[in-house]
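Student: below are the sequence and a predicted model for it; my questions follow.
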Amino acid sequence: MSKELREHIEAITRLTDDEFEYIISHFTVKKLKKHRFLVQADEPVTNDFWVRKGLLIAYYSNDQGKEHIMQFAMEDWWITDYQAYFNQSKATLNVVCLEDTEVLCLSLHNREKICRELHKIEHFFRRKSNAGYIALQKRILTFLDSSAKERYEQFLMQYPSLLQRIPKTLIASYLGVSRETLSRLSS
């Protein structure tokens, strides 16, 4: 079903053909058009999503309606509302497609099942989780200790391919600056 997913997993741990076939049998495919919700606040979250094609954004809307961007996800990245996914509760985040998107969906039940049965996949998810924690810590520290210009430069270095795919207003929001400030930083 997805040669790309196999390559993604095998960047961390090698798989036999039988192991990969077994793993992929636990995923389902979902295709969504641009602007559609993959996860919606106050709805149950039953899946983690691996992005095969497309671009998504995860954001939180506070009580005043202000949106706070948590994450972008493009091809070969994972995205969901992890608090809701692991607690099997309702989402606090929205995940929306910025482009037409195809994802592979993995329920928590199936994730736990294949992790129990295959140490290799448990190792894979542990490594991915660790990388996610590190990225989140870096993002928080950047907000605490970096200027707007430094945050913009880090974004450019870390995600150069996203610059052409994401509207400037969303990049500004992700960096915690106004659209006008972003224009000054990028000129």
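Tutor: Arrived safely. As the structure is a computational prediction, the values presented were derived from the model and not from experiment. Numbering: from 1, shown residues only.
Student: only C-alpha atoms for contact and neighbour calcs from this point on.
Tutor: OK.
Student: SS state for residue 106?
Tutor: strand (DSSP: H, G, I helix; E, B strand; the rest coil).
Student: try residue 127
Tutor: Going by three-state DSSP: residue 127 is helix.
Student: how much space between it and residue 31?
Tutor: Using C-alpha to C-alpha, to the nearest Å, residue 127 is found at 27 Å from residue 31.
Student: same deal with residue 7?
Tutor: Residue 7 is 21 Å from residue 31, by C-alpha to C-alpha.
Student: repeat that for residue 122.
Tutor: 27 Å.
Student: which residue ranges form the strands in the chain?
Tutor: With strands called from DSSP state E, the chain shows them at 27-32, 37-39, 47-53, 55-61, 67-74, 78-79, 94-97, 101-107.
Student: which of those sits closest to residue 136?
Tutor: Closest approach to residue 136 among the strands of the chain (C-alpha to C-alpha): strand 67-74, 9.1 Å.
Student: put this next to the previous one:
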Amino acid sequence: MERLRQHIEHITSLTNEEFEYIQTHFTKKRVLKNQYLLHEGDDVKNEFVVLSGLYKVFFLDEQGREYIIQFAKENWWMSDYQAFFQEKKATVFIECIEAGEVLVSTLETREKLSAELHKMEHFYRVKLTNGYVALQERIKLLLSSTPQERYEAFVKLYPDLLQGLPKKLIAEYLGVSRETLSRLYSR
């Protein structure tokens, strides 16, 4: 739980008493490789903070093609946020690519901590804002950049994933074919 404290304190400081209270609202879960935390159609009750491992958030189109919305690594948050906040069914999947651990919390927890601790309300607002900015940047890249520019942005955002991640997943994230990705790699 010390990593959670460091993660929160990157944005706002906490007393020991505040953190002791906050940590009681999160549960730790081990996640195995290829295990799903969320399936399309599930009720979305949880959001997850990545402690370790690597995860992908993705959806399938009507032909079964996979589109990766995000990879999530240490200190990243993930869920189907549209479904989470609006209490709807999931439209995405979350799958573990590399085994690890996550912290699990609920919308009720988020609302309770925000109401009781202004520091947590501030923390959640900053995290949500940063996530929105990152998503907007990803959409801009997908809509208006070349495959080369998307690849360069990926390298900048996920430098540690280039060697260990299957090329198929990187290509899906970038919205390019494996052949195009191979050409980008060779440059």
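Tutor: Now that the structure is in, tell me what you want to look at. This is a predicted model, so every value here is computed, not measured.
Student: drop the TM-score for these two in here.
Tutor: Overlay of the two chains. TM-score (TM-score structural alignment, normalised by the length of the first structure): 0.97; 186 aligned residues with a C-alpha RMSD of 0.8 Å.
Student: rewinding a little: the more surrounded of residue 122 and residue 31 of the first structure?
Tutor: Taking neighbours as other C-alpha atoms under 10 Å, residue 122 of the first structure and residue 31 compare with residue 122 leading, 17 against 14.
Student: among the strands of the first structure, which comes closest to residue 179 of the first structure?
Tutor: Using C-alpha to C-alpha, the nearest of the strands of the first structure to residue 179 of the first structure is strand 67-74, at 14.2 Å.
Student: show me what the closest one is packed against.
Tutor: strand 47-53, strand 55-61, helix 168-175 (3 or more C-alpha pairs under 8 Å, 6 or more residues apart in numbering; DSSP states H and E).
Student: leaving out chain neighbours, which residue sits closest to the residue positioned nearest the centre of the first structure?
Tutor: Taking C-alpha atoms, centre = their mean, the centroid of the first structure lies closest to residue 79, which sits 3.0 Å from it. Computed as C-alpha to C-alpha, 6 or more residues apart in numbering, the closest residue to residue 79 of the first structure that is not its neighbour in sequence is residue 49, at 5.3 Å.
Student: corresponding residue for that neighbour in the second structure?
Tutor: For residue 49 of the first structure, the aligned position in the second structure is residue 48, judged by TM-score structural alignment.
Student: thought its match was touching residue 104?
Tutor: Yes. With contact defined as C-alpha atoms under 8 Å, residue 48 of the second structure reaches residue 104; the gap is 4.8 Å.
Student: the two: who's more crowded?
Tutor: Comparing residue 48 of the second structure with residue 104 by neighbour count (other C-alpha under 10 Å), the higher total belongs to residue 48, at 22 against 18.
Student: quick one: contacts for that one?
Tutor: 77-79, 102-105 (C-alpha atoms under 8 Å, 6 or more residues apart in numbering).
Student: and what of residue 105 of the second structure?
Tutor: 25-27, 46-48 are the contacts of residue 105 of the second structure under C-alpha under 8 Å, 6+ apart.
Student: that one maps to what in the first structure?
Tutor: In the first structure, residue 105 of the second structure lands on residue 106 (TM-score structural alignment).
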